[in-house]
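> Whatever this is, show me its structure:
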Amino acid sequence: MKFELYSQVALTTNIPKYGLREGDVVTLVEFLEGDDNLPNAYVCEVFNAVGDTIAVCTVKEEQLHALSKNEILHIRTLEAA
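Model (predicted):
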């Protein structure tokens, strides 16, 4: 599924290197088109609750989930990576 740039999506997997967990919301800032050997991917910017950037990472398209109106956002404390 191709996502619109600058949209918010949720992670479907943990990304321990950045202390991110499944369900965390990220903003898509760049699309990386894959080929036969590499899947499509996105560069994601991750913000804390007050809008500071806390991580920029690349994730496979399959590791992202479109947000829907029947989901609710949640806060948690970011643990050190």
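> make it CA atoms for all contacts and neighbour counts henceforth
Noted.
> Mind jotting down where the strands sit in the chain?
8-11, 25-32, 41-47, 53-60, 64-66 (DSSP state E).
> Please name whichever of these is nearest to A80.
Distances from A80 to each of these were compared using Cα to Cα; the shortest belongs to strand 53-60, at 11.2 Å.
> And this one, please, so the two structures can be compared:
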Amino acid sequence: MMKFQLFTTVALKENISQYNLWEGDIPNIVEHHLVKNGEDSYSLEVFNPIGETIAVITVAESKIESLKKNGVFSQRSLQPLLTN
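Alright, predicted model coming up:
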């Protein structure tokens, strides 16, 4: 059973460093991948602020969440995460 509908806008629940994506970034769901004996996953399309595709990635369902009423959109540079 799909938890999220196709073409829904969601938020990442954690950083995905190989794509320079951060927790809270806002992609759109473009495909659902049903897994019989494991966690379903979703393909996500990530856009820049002017609507160009940055990446299409596949993540486990537990790595995304619905948008929240008390959230806010923001803009940042697409750059690698800083690690200590």
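> Quick one: residues contacting the residue most central in space within structure 1.
Residue closest to the average C-alpha location in structure 1 (Cα atoms, centre = their mean): V26, at 3.7 Å. V26 of structure 1 makes contact with 8-11, 44-47 under the criterion Cα atoms under 8 Å, 6 or more residues apart in numbering.
> related to what we said a few turns ago, would you format the strands of structure 1 as JSON lines with distance to T77 of structure 1 included?
Written out in JSON lines, the entries for the strands of structure 1 read as follows (distance: least, Cα to Cα, whole Å):
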{"stretch": "strand 8-11", "distance to T77 of structure 1": "17"}
{"stretch": "strand 25-32", "distance to T77 of structure 1": "14"}
{"stretch": "strand 41-47", "distance to T77 of structure 1": "12"}
{"stretch": "strand 53-60", "distance to T77 of structure 1": "12"}
{"stretch": "strand 64-66", "distance to T77 of structure 1": "21"}
